[in-house]
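A.B. asks: Sequence and predicted structure, then a few things I'm wondering about:
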Amino acid sequence: MIIDMPSTTTTAVAKKLIKLRQEGGAVALGRVLTLIIVTDEAATTEAIDAANVASREHPCRIIVLASSTTTTGVDAQIRIGGDAGASEVIILTGPAAAFEHADTLIMPLLLPDAPIVAWWPREAPANPGKDVIGSMAHRRITDSYRSTDPRATIRTLARSYRPGDTDLAWTRTTIWRGLLTSTLDQPPFEPVTKVTVTGQDDHSSLDLLGAWLGEELDCEVEIVRTPGAQAVTAVTLTRPSGDITLARPTGKIAVLSQPGQPDHRIALPVRQLHECVAEELRRLDEDEMYGEVLTLGLVRVAP
């Protein structure tokens, strides 16, 4: 069910939600958090679709603040039932000026006693922790890869990092990190002297993965940027006995090559947006490893 409320207020929206709940059309019970999505009108559909899929694992109330250049007041839309996954979606569309005091604006819509997660699907504030919405949130999710300048964005976020921050470019490396860690847990237990990360030329996941490996293994890091590649395509760990290479040239199947062993084929598809969002919603505590990589490891990657 989709209910449009043009030129309205959040107080009116809150009253409408209560009425819908009383009528049995919407149930707020069981919602585990409030997810606030801050975006522009053009990116709204993609963000809501990803959040709806993620909400099947984490039932929540989704509040979307969508800035628009075509409206003068605040228009609202409520989505419940099949149009909202396992959540209820409230979309507020209005000019950027209407969201200058967004914390006060959305206060009537927040779930009581529930954690707040803020997500910027594209452009993020330079300091998410001091942003009007970010300062309310327990977790702050950015996506440097989808910004206009991914590598510059991740370095800006490094300068303003606060516990509770995370970035989906880091989340996209989760499976790579798990596979590489398990590989190094096998003999021979030799030091890695150099790490080479290869992939898409402007993808910030390369910087974060290289920074993590360099920091954890205390070795030289080289980033090889390939125009037209798809995300991370290969990681090579150089050791005295020979190189360990995990390569995913097609974006679907990876091949693990190790000295003295046959090659192993591993399913490693490029992660979808909803998978990354769902992973970040699983935890509301600080991601300490991301913080260390962002503030300490990133300097190992050449600017």
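C.D. replies: Right, received. Where do you want to start? Residues are numbered from 1 along each chain as shown.
A.B. asks: contacts, neighbours, all on C-alpha from now
C.D. replies: Noted.
A.B. asks: for the host helix or strand of Ile37, packing partners?
C.D. replies: Per DSSP states H and E: Ile37 is located in strand 33-40. Helices and strands touching strand 33-40, by 3 or more CA pairs under 8 Å, 6 or more residues apart in numbering; DSSP states H and E, are strand 60-67, strand 116-119.
A.B. asks: And the next helix or strand past it?
C.D. replies: By DSSP H and E, the next helix or strand past strand 33-40 is helix 44-55.
A.B. asks: isn't Phe99 right next to Leu105, touching?
C.D. replies: Yes - Phe99 lies in contact with Leu105 (CA atoms under 8 Å); the separation is 7.5 Å.
A.B. asks: Compare the two (neighbour count), which wins?
C.D. replies: Neighbours were counted for Phe99 and for Leu105 using other CA atoms under 10 Å; Phe99 has more, 21 against 15.
A.B. asks: State the distance from the more buried one to Leu256.
C.D. replies: Separation of Phe99 from Leu256 (CA to CA, to the nearest Å): 49 Å.
A.B. asks: let's bring in a second model and compare:
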Amino acid sequence: MIIDMPSTTTSQVNAKLVQLREQGGVTTLGRVLTLVIVTDDGQKTEGAIEAANAASREHPCRVIVVARGAKRAAARLDAQVRIGGDAGASEVIVLRLYGPLAEQGASCVVPMLLPDAPVVAWWPSEAPPSPAEDPIGRLAHRRITDSAAEKNPIKALEQRRKSYVEGDTDLAWTRLTLWRGLLASALDLPPYERVSDVVVTGEADSPSTELLAAWLAVSLKASVQRKKATQGEGIVSVRLERRSGALTLERPDGKVGTLEQPGQPARRVALQRRSVQDCLTEELRRLDPDEIYEMTLKGLDKLNKGRSAANGAKTASAARRAPRKAPARKPKAAAAKGSS
């Protein structure tokens, strides 16, 4: 059931929700959290609602969609209430804000929050520079962004690193769960040898590839090289060098991966690119800070410094090997001019 409420107020929307519950004979709310989706009003709004509806079947929740409309229009709030089959296992409240109200999403969300229930904020496309400092972000226990959906994914990921606060997470990190699980389980098998070098290959603008490289650098304390793929989508391959040979995991088609280890037959593993729905469902399973994600974000910085340090060490080493030359003497006139 979809009920449109043009030019309304938050109090009228709340009254309509109470009326619908009374008509349906519902006396209690089996909702475990409030999911606030912040987006611009457009086609992407419906895609985000569909993903939230699918995730609500595992996490029954109240979904509040803040769809920001034209800022130059007159101040107006158009609401839409969705329940039943149109809302999955949740109840969806779509708030379309126009004019000055477009920047007042938090004040419209507060009256709709479920009492004594955690709040999760999700930006399915462009997110604020610092989600924790955003008015809606301040209301949330967890803040979900998606660097891959932004105009410049790598720049967005770097911004996530700079502005990280406990409770932040990114769907680019969630997309790594299958890769991390396969690589960790493969390293748990003999031979138990140290990984000396790592090569991670993926699309140039893939934030997940960057995060996977940083995670391996921090976890294995190895030298990691990030390469750009000439074909394929997202993460394409990982190569871990060990004394007995290389362990490789490749996924050229974005669907099926091939895991190869010395002394073992090649194995084909399901490694399809994950949908937004799957990633959102996984992130809603936890409300505590993700320490591994935080460590990996710091690893991005350490990885860059490690490369710079390695280059610097090579330059310094070459300088030490080069023969020293006596400094050339400046002409007296030039020296006098330089000191003025």
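C.D. replies: Perfect, thanks for sending it. Keep in mind the model is a prediction, meaning the values are calculated, not measured.
A.B. asks: Overlay them and tell me the TM-score.
C.D. replies: With the length set by TM-score structural alignment, normalised by the length of structure 1, the two chains reach a TM-score of 0.96; 303 aligned residues with a CA RMSD of 1.7 Å.
A.B. asks: circling back: save the helices and strands packed on strand 33-40 of structure 1 as CSV, and put in distance to Arg271 of structure 1 and mean neighbour count too.
C.D. replies: Formatted as CSV, those follow (distance: least, CA to CA, whole Å; neighbours: other CA atoms under 10 Å):
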stretch, distance to Arg271 of structure 1, mean neighbour count
strand 60-67, 22, 25
strand 116-119, 18, 24
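A.B. asks: would CSV of the ones you listed with distance to Leu217 of structure 1 be doable?
C.D. replies: Shown next, in CSV, are those (distance: least, CA to CA, whole Å):
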stretch, distance to Leu217 of structure 1
strand 60-67, 39
strand 116-119, 31
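A.B. asks: Okay, strands next: where are they in the stretch 1-150 of structure 1?
C.D. replies: 2-5, 33-40, 60-67, 75-79, 88-94, 116-119, 139-142 (DSSP state E, counting those that start in this stretch).
A.B. asks: residue range for the fourth one in structure 2?
C.D. replies: Just to be clear, that refers to strand 75-79 of structure 1. Aligned using TM-score structural alignment, strand 75-79 of structure 1 spans residues 78-82 in structure 2.
A.B. asks: Could you do the last one as well?
C.D. replies: Per TM-score structural alignment, the counterpart of strand 139-142 of structure 1 in structure 2 is residues 142-145.
A.B. asks: what residues does the matching stretch touch?
C.D. replies: 119-127, 131-132, 137, 167-171, 287-288 (CA atoms under 8 Å, 6 or more residues apart in numbering).
A.B. asks: thinking again about what came up before, can I get the strands of the stretch 1-150 of structure 1 in a markdown table with distance to Ile18 of structure 1?
C.D. replies: Below are these laid out as a markdown table (distance: least, CA to CA, whole Å):
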| stretch | distance to Ile18 of structure 1 |
| --- | --- |
| strand 2-5 | 14 |
| strand 33-40 | 16 |
| strand 60-67 | 13 |
| strand 75-79 | 12 |
| strand 88-94 | 12 |
| strand 116-119 | 20 |
| strand 139-142 | 27 |
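A.B. asks: residue boundaries of the strands in the stretch 201-303 of structure 1?
C.D. replies: 220-226, 232-238, 244-247, 253-257, 264-267.
A.B. asks: Structure 2: which residue goes with Ile116 of structure 1?
C.D. replies: Under the alignment (TM-score structural alignment), Ile116 of structure 1 pairs with Val119 in structure 2.
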